[in-house]
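test case, fold it:
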Amino acid sequence: MECSGLSYIMKRAIEYHKNHPDNFRVSAYQPPTTYNDRTKEHRNVVFADTLEVIENVILFSISNYFLRFSNEYKKVHDVTEFDNDWYEYVEFGTTNPLPILLQRNGFSRESATYIRNHKEEYVVHDGSGGELKLKSSLLACGNTSVMTEAASIKFNVPGLFLEEEA
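Presented below is the predicted three-dimensional model:
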């Protein structure tokens, strides 16, 4: 919330445990111990716990807040979509419309990133409506997981793909 990076957040979590070393738990199955920042295991537990809080508590809460707002906005304005939908930005981890479109249609975040990084090769603007479409050549891009996802998505959402002339 203060625009601090992840490195800063992790340093502060380590600092907190240094200042409050008692009752540190490596796991729920082990008795509490005293925190020792010189052990990789203790530092990794702090990192994992901190990332879990960020993912499951903060992002979940923010995502739910924006989802409620988005749904109410759509109801009030009688629209199905609107620009600047912060729920989608939080949910898909980007403000870039291409990865949002790809993830909405079933691509994983990693595959969407691959396609975005190679958009000159695999993405075109459909002339009729200006919509983004994928070239069928994506099915042979060389990235196994992208090819697997693309084949499944082309089967289920064929309109996302633009057939290429041979």
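
for the rest of this, base every contact and every neighbour count on C-alpha atoms.
OK.

mind listing what's buried along stretch 111-122?
Going by neighbour count (16 or more other CA atoms under 10 Å), the buried part of stretch 111-122 is 111, 112, 113, 115, 116, 122.

helix or strand right after the host helix or strand of residue 48?
Secondary-structure assignment from DSSP states H and E places residue 48 in helix 40-52. Per DSSP H and E, the first helix or strand lying C-terminal to helix 40-52 is helix 60-77.

tell me which residues in that following helix are buried?
For helix 60-77, burial by neighbour count (16+ other CA under 10 Å) applies to 63, 66, 67, 70, 73.

helices or strands next to that helix in the packing?
With contacts taken as 3 or more CA pairs under 8 Å, 6 or more residues apart in numbering; DSSP states H and E, helix 60-77 sits against helix 86-92.

show me what the helix it packs on is packed against.
Going by 3+ CA pairs under 8 Å, 6+ apart, helix 86-92 lies up against helix 60-77, helix 97-104.

quick one: the next helix or strand after the last one to helix 97-104, angle?
Next in sequence after helix 97-104, counting helices and strands by DSSP H and E, comes helix 109-117. Orientation note: helix 109-117 sits at an angle of 150 degrees relative to helix 97-104 (axes from the mean of the first three to the mean of the last three CA atoms, to 10 degrees).

second input sequence below; structure requested for side-by-side comparison:
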Amino acid sequence: MASHIGKLPVVIPAGVEITINGQEFTAKGPKGTDSFEIPEGITATVEGNEIVLTPVDDSRPVRAKHGLARSIVASIVKGVSEGYAKSLDIVGTGYRAQLKGKSIEFSLGYSHTITVDPPEGITFELPNANQVIVKGIDKQAVGQAAANIRKLRAPEPYKGKGIKYSDETIRRKAGKAGK
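Next up, the predicted model:
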């Protein structure tokens, strides 16, 4: 029995070019190019405007990778066509960020500023001094870069100060006076 997720075809949007050479899957779109090595035991074919991943046999290791391979292929196709973005908010008096070339310099209440350089394929945008947007075509790299920035000053539960994802809700605690 094949994976339920793996059975679903991946729709190829307009402007995206797919190349499958053996187990090497490559997608080229308006945002860039990305590739993925499809695991052994799974074949990928382009049928019309869809990518279909099919397991060669029904063994447990192949079934386990079938849905994962399909999810990675789908995220690559979305990344090269639309891209991924994560938005972070900086909360706290005196906490701010400013662009220095391609890097960001953070003032987060420490005795020094912290400079963060973008990893390969990632860009930073600052709509204002209290918001950072991390953009790129690789879903995993965008998420990791955003997590690394959040880790510089994770939000604390009493006043909510720190760096948080824009869609994140910080559960607040009552202080000593809250008894």
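
any idea what the TM-score comes out to?
With the length set by TM-score structural alignment, normalised by the length of structure 1, the two chains reach a TM-score of 0.26; 78 aligned residues with a CA RMSD of 5.6 Å.

save the buried residues of stretch 111-122 of structure 1 as a markdown table, and put in distance to residue 146 of structure 1 too.
Conversion of the buried residues of stretch 111-122 of structure 1 to a markdown table gives the following (distance: CA to CA, whole Å):
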| residue | distance to residue 146 of structure 1 |
| --- | --- |
| 111 | 5 |
| 112 | 8 |
| 113 | 10 |
| 115 | 8 |
| 116 | 12 |
| 122 | 12 |
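
does residue 163 of structure 2 touch residue 150 like I think?
Yes - taking contacts as CA atoms under 8 Å, residue 163 of structure 2 lies within contact range of residue 150: 5.1 Å.

buried ones in the lengthiest helix in structure 2?
When structure 2 is parsed with DSSP state H, its longest helix is helix 60-81. Using 16+ other CA under 10 Å as the test for burial, helix 60-81 of structure 2 gives 62-63, 65-81.

related to what we said a few turns ago, for residue 102 of structure 1, state which of the buried residues of stretch 111-122 of structure 1 is nearest.
residue 112 (5.8 Å; CA to CA).

that closest one: what's it in contact with?
Applying CA atoms under 8 Å, 6 or more residues apart in numbering to residue 112 of structure 1 gives the contacts 98, 99, 102, 103.

if you set the cut-off to 7 Å instead, what comes out?
Listed by CA atoms under 7 Å, 6 or more residues apart in numbering, the contact set of residue 112 of structure 1 reads 99, 102, 103.

apart from its neighbours in sequence, what residue is nearest the first one?
Meaning residue 99 of structure 1. Sequence neighbours aside, residue 112 is the residue nearest to residue 99 of structure 1 in space, at 5.1 Å (criterion: CA to CA, 6 or more residues apart in numbering).

wait, which of the helices and strands packed on helix 86-92 of structure 1 is closest to residue 90 of structure 1?
In terms of CA to CA, the element of the helices and strands packed on helix 86-92 of structure 1 nearest to residue 90 of structure 1 is helix 60-77, at 5.9 Å.

quick revisit: by contact count, what packs against the longest helix of structure 2?
Under the contact definition 3 or more CA pairs under 7 Å, 6 or more residues apart in numbering; DSSP states H and E, helix 60-81 of structure 2 sits against helix 4-7, strand 24-29, strand 32-37, strand 50-55.

which stretch among the ones you listed comes nearest residue 96 of structure 2?
Set against residue 96 of structure 2 and scored by CA to CA, those come closest in strand 32-37, at 31.0 Å.

so which of the buried residues of stretch 111-122 of structure 1 is the closest to residue 152 of structure 1?
Lowest distance from residue 152 of structure 1 to the buried residues of stretch 111-122 of structure 1 (CA to CA) belongs to residue 111, with 12.9 Å.

not counting its neighbours along the chain, what's nearest the closest one?
Spatially, and ignoring its direct neighbours in sequence, residue 111 of structure 1 is nearest to residue 146 (5.3 Å; CA to CA, 6+ apart).

the one you found: which element?
Using DSSP H and E, residue 146 of structure 1 falls in helix 144-156.

and that helix with helix 109-117, angle?
On the basis of the same axes, to 10 degrees, helix 144-156 of structure 1 is oriented at 90 degrees to helix 109-117.

re earlier: Throw the helices and strands packed on helix 60-81 of structure 2 into CSV and include distance to residue 114 of structure 2 and mean neighbour count, thanks.
Below are the helices and strands packed on helix 60-81 of structure 2 laid out as CSV (distance: least, CA to CA, whole Å; neighbours: other CA atoms under 10 Å):
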stretch, distance to residue 114 of structure 2, mean neighbour count
helix 4-7, 42, 15
strand 24-29, 34, 19
strand 32-37, 30, 16
strand 50-55, 44, 20
